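In: mind folding the following:
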Amino acid sequence: MSKKMTLGIMQPYFFPYLGYFDLINRTDRWIVFDVVRYAPKSWMNRNRILHPIEGWQYVSLPVDRHAGAGLIRDVPLLDPQAAHDKIQGQIQHYRSAGAPFFHAVSALISATFADAASGLLRDMNVASLAATCAYLDLPFHPENLSDLDLELPEIDHAGQWALEISNALGAQRYLNPPGGKDIFRPQDWERHGIELAFTSMVSFSYATGRHQFVEHLSILDVLMWNPPGRVKAYLDSRKQVEA
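Out: Predicted coordinates:
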């Protein structure tokens, strides 16, 4: 029996949490969902790392204050160099706390900013995903939905987007994160002969030096404390168990 082509579709997030990469690792084709309105103060322009003293703090990408009225594909960044410098300053406590992979992660951040020359939020976020996947040795070949020129029918509910894109691209299986199950209508997927599946929440704990461990922070936090081989092995183990 031939393997089902599994499709993943997500808005592009900025150095998202480990579960995002779990989804990437389980899919055969990845679509960057960039054709809907940008949501301000979302995971698209910020994520969380450890705070120097207690808890967590945001690292963020400032965007044009009028961007909330535009589509994800069009949102411009404000002064990416200043954002890069600020984030590099925000991670310095990892070095003083003895995070073993501080220099690798710092270089990963710099490489991401260097690769996103367009000045668009979407491209910065995709660059953060690509750089992280390369570091973890995860296959990743993103395609922007806005570049595919798919002829989709009128969309009348949020869950229909994934169904119609999956149908247009000939996917036999669509995989979604565990949240948002309520937006889907399983009977519609059954009618189209496409399997609708969901991942489970990741649970990956690790030592964080003098800091208290906080779950589900940005992948930046995970990579500060763990060798890439351990992270990839964890993701591959989930892929095998929940295939």
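In: for the rest of this, base every contact and every neighbour count on C-alpha atoms.
Out: Noted.
In: now the strands: where do they sit in this structure?
Out: 6-10, 29-32, 46-50, 56-60, 142-144, 173-176, 195-198 (DSSP state E).
In: what residues does the fourth one touch?
Out: The one in question is strand 56-60. With contact meaning C-alpha atoms under 8 Å, 6 or more residues apart in numbering, strand 56-60 is reached by 45-51, 83, 87, 90, 214.
In: if we use 7 Å, what do you get?
Out: 45-51, 87 (C-alpha atoms under 7 Å, 6 or more residues apart in numbering).
In: please generate a structure for the following sequence too, so the two can be compared:
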Amino acid sequence: MKIGIMQPYFLPYLGYFQLMAHVDIWVIFDQVQFIDKGWVNRNRILHPDESKQWQFITVPLSKRGQFDYINTLSIHNDAKWKKQIRGKFDYWRKKAPYFKASMELLDECLALETDSLGDLLAHSLATTNQYLGISTPLVVQSKENMPIDSVEHAGQWALEIAKHYGADEYINPCGGAVIFKQQEFDEHNIQLKFLRPELKAYSQRRNQFVPGLSIIDVLMWNSIEEVQRMLSDDFRICSQNEVLSE
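Out: Down below sits the predicted model:
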């Protein structure tokens, strides 16, 4: 059984969903410290001004402590943030060929009435998975009884969760390869693998392609069939040695 474990991100980029589609179970790792200026409560979409390339869409947070976990954070719902996010897409209404369908998905992702950031992120990931035809079951780590309190370093969180589910293969994005110790996974007969996305250019009706944007941007410009092909084809699986030697 292949397992993937990551923090929940807000409408993440294509590579996140490639990994989700490739594994047999996905653990939303939300009982971990929130980091400012990351991808948990924000992401990037095309900017109307081509010279600026991209702009942020953000879920605003209520007052929080420096070391709060993702699953304890509250959304600042007094702000009209959903309307603001929707408004940032409006420029593309007559330009993006799949604008209407992608906005219907966006509305569904934001439809959950909640103050919990963790619940909104889990809902939006599950909603997008359904739209993309990804059948991988999602598990929210903070709502399960997982033995991860005694880890000695960051790479052991994934190991302990993989052991908990009886997985024989753990796959992580390439960016985190350095935190894992291959020997620890070998000792428990768990293969350690890494997924490297190959983000090929698609038409954004501008001179310069901007890669790595939110999945909503990908869906505005590509048919669902083409995005599903990207999910299954546009990546490669690497060993730790391959990743660290590149």
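In: buried stuff in the top helix by length along structure 2?
Out: In structure 2, taking DSSP state H as the definition, the longest helix is helix 117-132. Neighbour counts over helix 117-132 of structure 2 (16 or more other C-alpha atoms under 10 Å) mark 117-129, 132 as buried.
In: so where is it in structure 1?
Out: Aligned by TM-score structural alignment, helix 117-132 of structure 2 falls on residues 121-136 of structure 1.
In: what about the matching stretch, how far off from structure 2?
Out: On superposition with structure 2, the mean distance recorded for stretch 121-136 of structure 1 (mean C-alpha distance after the TM-score superposition for structure 1) is 1.5 Å.
In: apart from its chain neighbours, what residue comes closest to the corresponding residue of structure 2 for His216 of structure 1?
Out: By TM-score structural alignment, His216 of structure 1 lines up with Gly212 in structure 2. Nearest non-adjacent residue to Gly212 of structure 2, counting by C-alpha to C-alpha, 6 or more residues apart in numbering: Tyr13, 5.7 Å away.
In: can you pull the contacts of that neighbour?
Out: For Tyr13 of structure 2, the contacting residues are 212-215, by C-alpha under 7 Å, 6+ apart.
In: only the buried subset of the residues you listed, as a PyMOL command please.
Out: The buried residues among the contacts of Tyr13 of structure 2 can be selected in PyMOL (16+ other C-alpha under 10 Å) with this line:
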select buried, resi 212+213+214+215
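In: okay, the contacts of Tyr13 of structure 2 in JSON lines with distance to Asp149 of structure 2 next?
Out: Below are the contacts of Tyr13 of structure 2 laid out as JSON lines (distance: C-alpha to C-alpha, whole Å):
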{"residue": "Gly212", "distance to Asp149 of structure 2": "33"}
{"residue": "Leu213", "distance to Asp149 of structure 2": "34"}
{"residue": "Ser214", "distance to Asp149 of structure 2": "33"}
{"residue": "Ile215", "distance to Asp149 of structure 2": "33"}
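In: list just the nearest of the contacts of Tyr13 of structure 2 to Asp234 of structure 2.
Out: Proximity of the contacts of Tyr13 of structure 2 to Asp234 of structure 2 (C-alpha to C-alpha) peaks at Gly212, which lies at 13.1 Å.
In: please say which position in structure 2 Ala233 of structure 1 maps to.
Out: Matched by TM-score structural alignment, Ala233 of structure 1 corresponds to Arg229 in structure 2.
In: can you list the contacts of strand 56-60 of structure 1 in a markdown table and add distance to Arg29 of structure 1 and neighbour count?
Out: Putting these into a markdown table (distance: C-alpha to C-alpha, whole Å; neighbours: other C-alpha atoms under 10 Å) gives the following:
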| residue | distance to Arg29 of structure 1 | neighbour count |
| --- | --- | --- |
| Asn45 | 24 | 24 |
| Arg46 | 25 | 20 |
| Asn47 | 25 | 23 |
| Arg48 | 27 | 23 |
| Ile49 | 29 | 21 |
| Leu50 | 32 | 24 |
| His51 | 35 | 16 |
| Ile87 | 31 | 18 |
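In: widest-spaced pair of the residues you listed?
Out: Going by C-alpha to C-alpha, the pair spanning the contacts of strand 56-60 of structure 1 furthest: Asn45 and His51, at 18.2 Å.
In: on that earlier part again, let me know the closest of the buried residues of helix 117-132 of structure 2 to Ser150 of structure 2.
Out: Gly118 (23.4 Å).
In: so how far is Ile28 of structure 2 from the closest one?
Out: Note on Gly118 of structure 2: its distance to Ile28 of structure 2, by C-alpha to C-alpha, to the nearest Å, is 9 Å.
In: related to what we said a few turns ago, how much space separates the match of His216 of structure 1 from Asp90 of structure 2?
Out: Distance, Gly212 of structure 2 to Asp90 of structure 2, by C-alpha to C-alpha: 20 Å.
In: again with Tyr13 of structure 2
Out: 20 Å.
In: with Val243 of structure 2 instead?
Out: Here Val243 of structure 2 is placed at a distance of 39 Å from Asp90 of structure 2 (C-alpha to C-alpha).
In: the two: which has the busier surroundings?
Out: When Val243 of structure 2 and Asp90 are compared for neighbours, Val243 comes out ahead with 18 against 13, by other C-alpha atoms under 10 Å.
In: the more buried one corresponds to which position in structure 1?
Out: So Val243 of structure 2 corresponds to nothing, using TM-score structural alignment.
In: doesn't Val243 of structure 2 lie inside a helix?
Out: Yes. Using DSSP: H, G, I helix; E, B strand; the rest coil, the secondary structure at Val243 of structure 2 is a helix.
In: could you find the closest non-adjacent residue to it?
Out: Val243 of structure 2's closest residue in space is Cys174 (C-alpha to C-alpha, 6+ apart), at 6.5 Å.
In: ok, Glu143 of structure 1 - contacts?
Out: 30-32.
In: would you mind giving me the PyMOL syntax to select the buried ones in the residues you listed?
Out: Listed next is the PyMOL selection for buried residues among these, using 16+ other C-alpha under 10 Å:
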select buried, resi 30+31+32
